[in-house]
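A.B. asks: need a 3D model of the sequence below.
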Amino acid sequence: MPTTDSPLAAVATASTVPPAGPVLAAGESARTVDLPGLGLLVRSGPGSRDAEPALCVHGLGGSSQNWTALMARLAGTVAGEALDLPGFGHSPPPDDGNYSIAGHARAVVRLLESERRGPVHLFGNSMGGAVAVKVAAARPDLVRTLTLISPALPEIPPQLSAWPTGLASVPGLPQLYMRATRRWSIEQRTAALLALCYGDPSIVDAQARADAAVEYQRRLDLPYFWDVMVRSTRGIVNAYTLGGQHALWRQAERVLAPTLLVYGGRDRLVSVRTARRASRAFRDSRLLMIPQSGHVAMMEHPELVARAFRDLLDELGHRGGGAGTGTTGTQDSPTSTAATGS
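C.D. replies: Below you'll find the model as predicted:
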């Protein structure tokens, strides 16, 4: 479909210049945390800073903005923050060029240690879920609870719809993809991304799609965009092949923090089949299944995720220690929050 035929074209022309800094929702703020060899953009959600701290970790191709809708709904419950992992969003690449799951996990630990915010309620989506598992397993002192939304835990073989993403780790293939789709408009690329990440991409309205297209173009124009994507995808693939104590499923078994698992029935990247295995692997888990959700439930169904998290806190407040396991599956009317990450 030519650009001029796109229903987003008229909306997109009003905001074709990418913003210099992160786009912030009402009540949000952002700051840059400078650490040796590492600079991180940290987004703070609305609400009181006196509440218990929470930190959110996005997935491959995402950013801290992926957590805006959820942080807004948890504003009265936790003091929510979200970071842009090194090389993503508005965080520059790390000096050491390490985009492995372990490398991203070290960045999260260094942030928490530098600001002395732990223990936090740690949230992770997709690749960020694998990162959060690493952090929770290695540093239980930094994690109060763990919420994983479609975490990237090994599934062999992966579902067919996830293969194209994994193949991005193969040198040269992203460039081939870009050449093969060179006639696509940025609106078409954004629509394809939303279709991959959302169970029902039609809930994203025209203005939100146009804003997402502007942000997507900004990222594509970064000179390090493909290097970060390829190396981070390779980091996920490598993490899937690790054995022994470093294997992600073994790491999951070591997590002590009470864990909320969220899976979507329409997820095209993380199969819902892994949900049952995950609920068995984490020693203190409860499982939320959202049949109509895709890969980014915190964006597509933020109210359901927020409700499940508050239920977790209520459970912990009422039980006198000891592990409890609960399973709940529900579906509600989805919200219309836009996304650009997976």
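A.B. asks: every contact and neighbour count from this point should use C-alpha atoms.
C.D. replies: Fine.
A.B. asks: now what about the helix or strand encompassing residue 165, what contacts it?
C.D. replies: Assessed by DSSP states H and E, residue 165 sits inside helix 163-166. Outside helix 163-166, the residues within contact range by CA atoms under 8 Å, 6 or more residues apart in numbering are 233, 234, 237.
A.B. asks: likewise for stretch 224-232?
C.D. replies: The contact list for stretch 224-232, computed with CA under 8 Å, 6+ apart, reads 60-61, 87-88, 93, 99-101, 168-171, 174, 219-220.
A.B. asks: same question for stretch 262-278.
C.D. replies: 126, 147-152, 155, 158-159, 161-162, 196-199, 252, 261, 287-295, 297, 305.
A.B. asks: so which of the contacts of helix 163-166 sit within helices?
C.D. replies: When those are checked against helices (DSSP state H), the matches are 233, 234, 237.
A.B. asks: at the geometric centre of the chain, which residue do we find?
C.D. replies: Most central in the chain under CA atoms, centre = their mean is residue 58, positioned 2.7 Å from the mean C-alpha point.
A.B. asks: pretty sure that one sits against residue 68.
C.D. replies: No. With contacts defined as CA atoms under 8 Å, residue 58 does not count as touching residue 68, sitting 11.1 Å away.
A.B. asks: Produce a ChimeraX select command limited to the buried residues of the contacts of stretch 224-232.
C.D. replies: To isolate the buried ones among the contacts of stretch 224-232 in ChimeraX, judged by 16 or more other CA atoms under 10 Å, type:
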select :60,61,87,88,93,99,100,101,168,169,174,219
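A.B. asks: one more, please, to line up against the first structure:
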Amino acid sequence: MSTPQFLTLPPGVRRTDIETSRGTFAALEALPGSGISERGPALLVPGYTGSKEDFISVLQTLAGAGRRVLALDMRGQYETPGPDDASAYTCTELGADIASVIETLSDPVHLVGHSFGGLVTRETVITEPTLIESYTLMSSGPAAISGGREVDGRVLLSALPKVGLEHLWATRMEPQAIAKGVPPDIVAFLRRRMFMNSAVGLMSMANELLSMADRVDQLAKVSGGASLPVLVLYGENDDAWDPEDQAFMAERLGARKVVIPGAAHSPAVEAPETTASALTSFWNDAERT
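C.D. replies: Next up, the predicted model:
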């Protein structure tokens, strides 16, 4: 299959693998134009059914501020393999994976978790706060997902064992993407990515996404005690977690809040320049303090 134009890597961005104590993780790496990182590294973690490619539009800009930036596929996502063991895909286990990735880097990282990736990385921060320079929850919420995305998750959980992924893709996922105006080459990539996911991982992650308890108080205790800067960033039209719930989460955390105009659930895709600017500003401020 030819590479969709959307997935053409910008200059300074390369595909790589990260070897850790818990396995190998597929990643995209962006470096400053000079090749020298003058600021702390950043690690971007995607959401459910997502992948490192969800951050392609922001990687070059983020690295241009003088830092190494990594985006990865979690265990069982796209180009990172995962076992046929449901217990391997809990937020606790996936969060430990993220910690193992950070441990391969030379410095504490600016950690970003998008959507389900926010629930995963929250476990990393609660467990290993000393590994983190700053923490961003991007389009993520305090607990289990709600609204229309909750319905989608429950449909997948119920139907996947009965009819299979091919049927779900052909009758639900692909028509939804086409109805939203997604270009054909991107639809082709989304199909390829979906079918490279671990089927067991899809089920287990969906269960986590639909049942996760509120852990904001635990995160607040850790981030406050460690004086860890936290940012809550989301699109004004987010259709996964209610924007009001995310705003209240920011209050509970004593966190900085940024609302991206015109964006919905994927600010890095829908408003990449605004999102990259907000992240860079937050990271620079965190390093100064």
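A.B. asks: re earlier: residue range in the second structure corresponding to the helix holding residue 165 of the first structure, please.
C.D. replies: Aligned using TM-score structural alignment, helix 163-166 of the first structure spans residues 150-153 in the second structure.
A.B. asks: that stretch vs the first structure, average offset?
C.D. replies: When the first structure is superposed, stretch 150-153 of the second structure averages 2.5 Å from its matched positions, counting by mean CA distance after the TM-score superposition for the first structure.
A.B. asks: buried ones in stretch 131-149 of the second structure?
C.D. replies: The neighbour-count criterion (16+ other CA under 10 Å) identifies 131-146 as the buried residues of stretch 131-149 of the second structure.
A.B. asks: what sits against the alignment partner in the first structure of residue 90 of the second structure?
C.D. replies: Alignment note (TM-score structural alignment): residue 90 of the second structure maps to residue 100 of the first structure. The neighbourhood of residue 100 of the first structure, defined by CA under 8 Å, 6+ apart, consists of 231, 232, 234, 235, 236, 238, 239.
A.B. asks: and the last one, that's in a strand?
C.D. replies: If I follow you right, that is residue 239 of the first structure. No. Counting by DSSP: H, G, I helix; E, B strand; the rest coil, residue 239 of the first structure is not found in a strand; it is helix.
A.B. asks: next, count neighbours for it.
C.D. replies: Neighbours of residue 239 of the first structure under the rule other CA atoms under 10 Å: 20.
A.B. asks: now the aligned partner of it in the second structure, nearest residue through space, not along the chain?
C.D. replies: Mapped onto the second structure by TM-score structural alignment, residue 239 of the first structure lines up with residue 212. What sits nearest to residue 212 of the second structure in space, not counting adjacent residues and going by CA to CA, 6 or more residues apart in numbering, is residue 144, at 4.6 Å.
A.B. asks: check which residues of stretch 270-288 of the first structure are buried.
C.D. replies: Applying 16+ other CA under 10 Å to stretch 270-288 of the first structure flags 270-272, 274-275, 278-279, 281-288 as buried.
A.B. asks: now do it: distance to the chain's middle.
C.D. replies: Relative to its parent chain, stretch 270-288 of the first structure has a centroid offset of 17 Å by CA atoms, centre = their mean, to the nearest Å.
A.B. asks: before we move on, what about stretch 225-243 of the first structure?
C.D. replies: 15 Å.
A.B. asks: what's the answer for stretch 124-138 of the second structure, then?
C.D. replies: Distance, centroid of stretch 124-138 of the second structure to centroid of chain: 14 Å (CA atoms, centre = their mean).
A.B. asks: same check, this time on stretch 104-115 of the first structure
C.D. replies: 17 Å.
A.B. asks: in it, which residues are buried?
C.D. replies: Neighbour-count burial for stretch 104-115 of the first structure flags 104, 105, 107, 108, 109, 111, 112 (criterion: 16+ other CA under 10 Å).
A.B. asks: tell me the one among the residues you listed nearest to residue 135 of the first structure.
C.D. replies: residue 105 (5.7 Å; CA to CA).
A.B. asks: surely that closest one is in a strand?
C.D. replies: No. Counting by three-state DSSP, residue 105 of the first structure falls outside a strand, being helix.
A.B. asks: and the residue nearest to it when sequence neighbours are not counted, how close does it get to residue 210 of the first structure?
C.D. replies: In this structure, residue 105 of the first structure finds its nearest non-sequential neighbour in residue 131, 5.1 Å apart by CA to CA, 6+ apart. Note on residue 131 of the first structure: its distance to residue 210 of the first structure, by CA to CA, to the nearest Å, is 30 Å.
A.B. asks: ok, now residue 30 of the first structure?
C.D. replies: Using CA to CA, residue 30 of the first structure is found at 23 Å from residue 210 of the first structure.
A.B. asks: comparing those two, which residue is more hemmed in?
C.D. replies: Just comparing residue 30 of the first structure and residue 210: by other CA under 10 Å the higher neighbour count belongs to residue 210, 27 against 18.
A.B. asks: list the contacts for the equivalent of the more buried one over in the second structure?
C.D. replies: If you follow residue 210 of the first structure across to the second structure using TM-score structural alignment, you land on residue 184. Residue 184 of the second structure is in contact with residue 178, counting by CA under 8 Å, 6+ apart.
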